[in-house]
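In: Just to be clear, the model below is a prediction. Sequence and coordinates:
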Amino acid sequence: MTAPHDRAAGPFRQPRAVWAVAFACVISFMGIGLVDPILPALAENLDATPSQVSLLFSSYLIVTAVAMIFVGWISSRIGAKRTLVIGLAGIVVFAALAGATGSINGIVGFRAGWGLGNAMFIATSLAVIVASASGGFAGAIILYETALGLGIAVGPLLGGFLGDLSWRGPFFGVAVLMTGALIATVLLVPATPKPKHRTSPIAPLRALRHRSLLTMGIVALMYNWGFFTMLGYAPYPMELDATALGLVFTGWGLLVALFSVFGAPRLQARFGTAPTLYANLAALAVIMTVIAMGVDTPTVVIVAVIVSGACIGINNTLTTQAVMLVAPVERPVASSAYGFLRFIGGGIAPYAAGKLADAAGLSLPFYVGAASFLLAIPVLATGHRMLREAETRPADPEPLAPALTAVGAPAACGTPRVIVAVGSHERAAGIVDAAARLARDTDSPLEIVHVQRTAVVEEQAVDTESDEQARAAVTAHLGRATAAGVTATGQILTSVGDHAAAGRALARHAAFAGARTVAIGRSPRGPLAQFADGSFTSALTHAAQCTVVLVDPDEDPRPLTAAGLARLRDSTV
């Protein structure tokens, strides 16, 4: 459940390398909404039409899309840190050049270079933060989520403030701030080893031959079409100055960040991935229709845009999780293929919206955006069965792909077993010893299970540990359990999402395996980490069909009921 370095340390007790990359993440995520407050000012000062200004988004996102195909190939040859540094340097250079130019065509061209740098940065930043963390990957992910929220929320505010001074201000502001992040990254982040396996530059395109990945990629393309139509054109009917526009998109950004981190996982747990996405896409279509119908009423547009932030946050997280669940290829390849399609949709939409607005008025692009959200629903429905089976894979008698990796001798069939969940922390040995005593007393075999997570933060995904590290978390205890006179086997269970999702995955596996008991120890994570990233214990206890017991090396095992779980949570806090 945890990476080898995961401990009970606080999420913000991290080395300077992690803080350096986190600061760069804040600046990078600012770029999402930084230019929105100055779009009307750019059109006015540079004598450009809204459709010409929209090319700032198109050039940036289309180059990002194409670059996503090759970033994995580059990173596998020069390493994650060098890729990260080159991306940061590219953002510095092209943001400064965009501020220095005097024409809309010049800004559009330099934004394309900015997109190339951003692709190299976003593809490696989360992995570098997790690899550099000493306070555990859970803490590193919380820090990344915090950086994401700050960047999305503060970007429009800073863009509005600097844009009131000059339309060049936001570009120069990013260049200066990112220069500091670049220097800190070069000096503080240690060199990262090159991956053992090099990625083919065409692997992401080949991956799209898989129907499951292509389906989710098309859903993302259609979603991003509507999303970037709104982002690129909603500022015009609001009729606000740069500062006021910045405040509007700050409210929007806060909802994006909050619902991506807290709303999406809880809705997914309650309703499932596909049903939540259906409802969310329909809600976005309604919001876009409201904007289209009220395009002549600034207040309607302002309120609708801010409210859409909640739906955007939910959709970003759950679409990425869906891709990771159904993708039959390696995570980096799946991320590149998915990124290519979603950024292509986001890149084409603003340009097409500009042409529609020029031909038939400002309402039409929003109606087309609403239709794009609606069309994504039947496309997603064609992959509903694949997604449902992937979510329930451990309990499915005919899984689409293996979610379990056996370690050691295979488990005996037909014998109720005791399952013990282990992480890679200093308490694990004592937890396994206590579970072994429980198995011996009940004359049951012991199955040592480690949950290997793929964490998803908004539109980024990263494996929290390598296959070798996950296997070591199990093999470290097999010999000792056997020496205690217990028949012991090992399993590595894969899971996508937060710690609560991992708990539900273990509950499904226990039900499918016909386990007698699931034994767990006290969580090494603090209350803040459990709140932000979900509680493994709570999710397992509520979803399990067998007895869940809390084991402690110095105490007798205790069944965890709802009341017992509440007492445990209180004692942890």
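Out: Nice, I can see it.
In: C-alpha from now on. contacts and neighbour counts both.
Out: Noted.
In: The spatially most central residue of the chain: what's it in contact with?
Out: Centroid-nearest residue in the chain, with Cα atoms, centre = their mean: residue 457, separated by 2.3 Å. When contacts are counted by Cα atoms under 8 Å, 6 or more residues apart in numbering, residue 457 touches 141, 144-145, 260-261, 317.
In: Out of the residues you listed, flag the one nearest to residue 222.
Out: residue 317 (15.6 Å; Cα to Cα).
In: Correct me if wrong: that closest one contacts residue 461.
Out: No - taking Cα atoms under 8 Å as the definition, residue 317 is not a contact partner of residue 461, at 9.4 Å.
In: count of neighbours near residue 193?
Out: Burial measure for residue 193: 12 neighbouring residues, criterion other Cα atoms under 10 Å.
In: Do I have it right that residue 353 meets residue 365?
Out: Yes - counting by Cα under 8 Å, residue 353 touches residue 365, with 4.9 Å between them.
In: Find residues that contact each of these two.
Out: In contact with both residue 353 and residue 365: residue 229, using Cα under 8 Å, 6+ apart.
In: adding another structure so you can compare the two:
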Amino acid sequence: MSAPHQKVASPFKQPKAVWAVAFACVISFMGIGLVDPILPALASDLHATPSQVSLLFTSYLIVTAVAMLIVGWVSSRIGAKHTLIAGLAVIVVFAALAGMSGSINGIVGMRAGWGLGNALFIATSLAVIVASASGGFGGAIILYETALGLGIAVGPLLGGELGAISWRGPFFGVSALMAIALIATVAFVPQLPRPAKRTSPLAPLAALRHRGLLTMGIMALLYNWGFFTMLGYAPYPMELNAHELGLVFTGWGLLVAAFSVFFAPRLQARYGTAPVLYANLVGLGIVMAVIAAGVDTPSVVITAVIVSGIFIGINNTLTTQAVMLVSPVERPVASSAYGFVRFIGGGLAPYAAGKIADATDLGVPFYVGAASFLLAIPVLASGHKLLTAAEQRPMEPEHLTPALIPVGNQAARGEASVIVAVGNHPGADAVVDAAARLAHDTSSALEIVHVQQTAVVEEQAVDTETDEQARAAVGAHLARLTAQGVSATGQVLRSVGDHAAAGRALAAHADRVHARAVAIGRSPRGPLAQFADGSFTTALAHGTHRTVVLVDPQHTPRELTATTIAELRTAAH
């Protein structure tokens, strides 16, 4: 779905603006892991109980949850760059104040302010990176995923090292690093255009009236209840120092990052979103029950916490994707509504777990966490049909945001067609023109399908282009072909997820309209990326019964079969 003979661009060759925000993302993703290794030290040095220390999570997450309701309203008025700067500045100030605090109550209060900055930052960081990136959104997403992995993995390690010196170290460390990111953001990130439509602060709450979004939000609330119970209380029965705790949560973070980015999309492609989430929630319930039963054996708790990273990585990605699939409202509004509900669960869980532990023993909160994971299963099941329909639909009139949006005049039903799939990139014209020649040679109608993706990374989602930009791209192709005397029709295909998700969506459409062939171009990311497992091309070729053709303006079109793809993949290596 890309231009031929185009030099492969490295995702790491990006403007300074992208690197500035990516650096801030690394520090932001360090957030929770950075603090986790110092929880026992805080309790000991400040003469606080574990339940009092747990309020660090509660104040941070509750404020983040409430702030999620207004970040869209703020960003639509002052712009993404100013929202990002405000978030970074707030984190710098309150992280430093937390390090200077002399009481647990003081730290809890500063963490609340930190939560406000976190909400402003996470609501805009991915969108700013995508908007500022060069060479298409693909490289920006790879860079964001890299920042995510580094932050999650390095956060506990750095927190453990700084925490071994003093519990104040991680707070001052975050403040100093975020200050660097703030300066770089101010200096290098350009002023980005404000949204044409201003968001109402009540829009996220109104969006929760939609059954699919509310169902996924409640499921995420229950998941976060168990997740933050583990983060808030698992360090205590491990009986480790800050440095050792840092190493444990680094192992956990590496698994979270790996399974979020690499394994979750492949499991989803093979089994579907809902079945993977069902199995995943059962796995998390078992892990939490093991922690509860082995709470007096540190090695059991350590092993179970590290293993939980597998399930948490998968769950974070697929839950966000499920929300975006079923949501009938704009992405930013859906993200704010979902964030509000799930962060409420994450905020209340540590406080409730502390009260339960004080009244009973340390094992009981983990049993409650296990029950919350399992309770999320019937909640998800209540929205199973909505989620399955959203995954499989090409276009359903009753859905408020159809996956397939016609542009211009449409072909007569039953007319044999060649579908050409393109993205918004400089080589798209050449691919469309090559496909037009193929359609002419086979006496077929030509249908241009512009793939408009919603990228989902961990717990963030962003549209890679607006509806207006996608329609304009199709309109430009149609106008150019009309001037050449070539008749064609156009569609915009919305897809949520990775490149493979877009490939599966196009495959379903091609089968539905009984297309004669589906034409795609060479990827600017290179043959290794184009024919890898999980790529757009491989998912399309394996998902459709139609002929898939690789078109190249300077070469004869080549049919892609399973054997051909295997040969090309081998050659790419």
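Out: Ah, there it is. Since this is a predicted model, take the numbers as computed values, not measurements.
In: before we move on, back to that, save the contacts of residue 457 of the first structure as JSON lines, and put in secondary structure too.
Out: Shown next, in JSON lines, are the contacts of residue 457 of the first structure (DSSP: H, G, I helix; E, B strand; the rest coil):
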{"residue": "141", "secondary structure": "helix"}
{"residue": "144", "secondary structure": "helix"}
{"residue": "145", "secondary structure": "helix"}
{"residue": "260", "secondary structure": "helix"}
{"residue": "261", "secondary structure": "helix"}
{"residue": "317", "secondary structure": "helix"}
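In: By neighbours, which of those wins?
Out: residue 260 (27 neighbours).
In: residues contacting that one?
Out: Shown in contact with residue 260 of the first structure (Cα under 8 Å, 6+ apart): 310, 312-317, 457-458.
In: 6 Å instead?
Out: 313-314, 317, 458 (Cα atoms under 6 Å, 6 or more residues apart in numbering).
In: could you measure it against residue 402 of the first structure, distance?
Out: Noted for residue 260 of the first structure: a distance of 28 Å to residue 402 of the first structure, by Cα to Cα, to the nearest Å.
In: so where do the strands sit in the second structure?
Out: For the second structure, strands defined by DSSP state E occupy the ranges 404-407, 417-422, 445-457, 460-463, 489-496, 517-520, 547-552, 555-560.
In: I'd like these as JSON lines, with distance to residue 160 of the second structure appended.
Out: Shown next, in JSON lines, are those (distance: least, Cα to Cα, whole Å):
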{"stretch": "strand 404-407", "distance to residue 160 of the second structure": "49"}
{"stretch": "strand 417-422", "distance to residue 160 of the second structure": "47"}
{"stretch": "strand 445-457", "distance to residue 160 of the second structure": "26"}
{"stretch": "strand 460-463", "distance to residue 160 of the second structure": "27"}
{"stretch": "strand 489-496", "distance to residue 160 of the second structure": "37"}
{"stretch": "strand 517-520", "distance to residue 160 of the second structure": "49"}
{"stretch": "strand 547-552", "distance to residue 160 of the second structure": "51"}
{"stretch": "strand 555-560", "distance to residue 160 of the second structure": "51"}
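In: what's the closest of those to residue 95 of the second structure?
Out: Between residue 95 of the second structure and the strands of the second structure, the tightest spacing by Cα to Cα is seen for strand 460-463, at 23.1 Å.
In: whereabouts in the first structure does that closest one align?
Out: Using TM-score structural alignment, the residues of the first structure aligned to strand 460-463 of the second structure are 460-463.
In: Check the mean deviation of the matching stretch from the second structure.
Out: For stretch 460-463 of the first structure, the mean distance from the matching residues in the second structure following superposition reads 0.2 Å, by mean Cα distance after the TM-score superposition for the first structure.
In: Ok, stretch 63-76 of the first structure next?
Out: Stretch 63-76 of the first structure sits 0.3 Å off on average (mean Cα distance after the TM-score superposition for the first structure).
In: For that stretch, what is the distance to the chain centroid?
Out: 18 Å (Cα atoms, centre = their mean, to the nearest Å).
In: what range in the second structure matches it?
Out: Taken onto the second structure by TM-score structural alignment, stretch 63-76 of the first structure occupies residues 63-76 there.
In: ok, and what's touching that stretch?
Out: 83, 112, 115-116, 119-120, 194-195, 198-201, 336, 340, 343-344.
In: repeat that for 8 Å
Out: By Cα under 8 Å, 6+ apart, stretch 63-76 of the second structure touches 82-83, 112-113, 115-116, 118-120, 123-124, 194-195, 197-202, 204-205, 332-333, 336-337, 339-344.
In: Likewise for stretch 462-474 of the second structure?
Out: Contacts of stretch 462-474 of the second structure (Cα under 8 Å, 6+ apart): 126-127, 130, 137, 331-332, 407, 424, 448-450, 452-456, 490-492.
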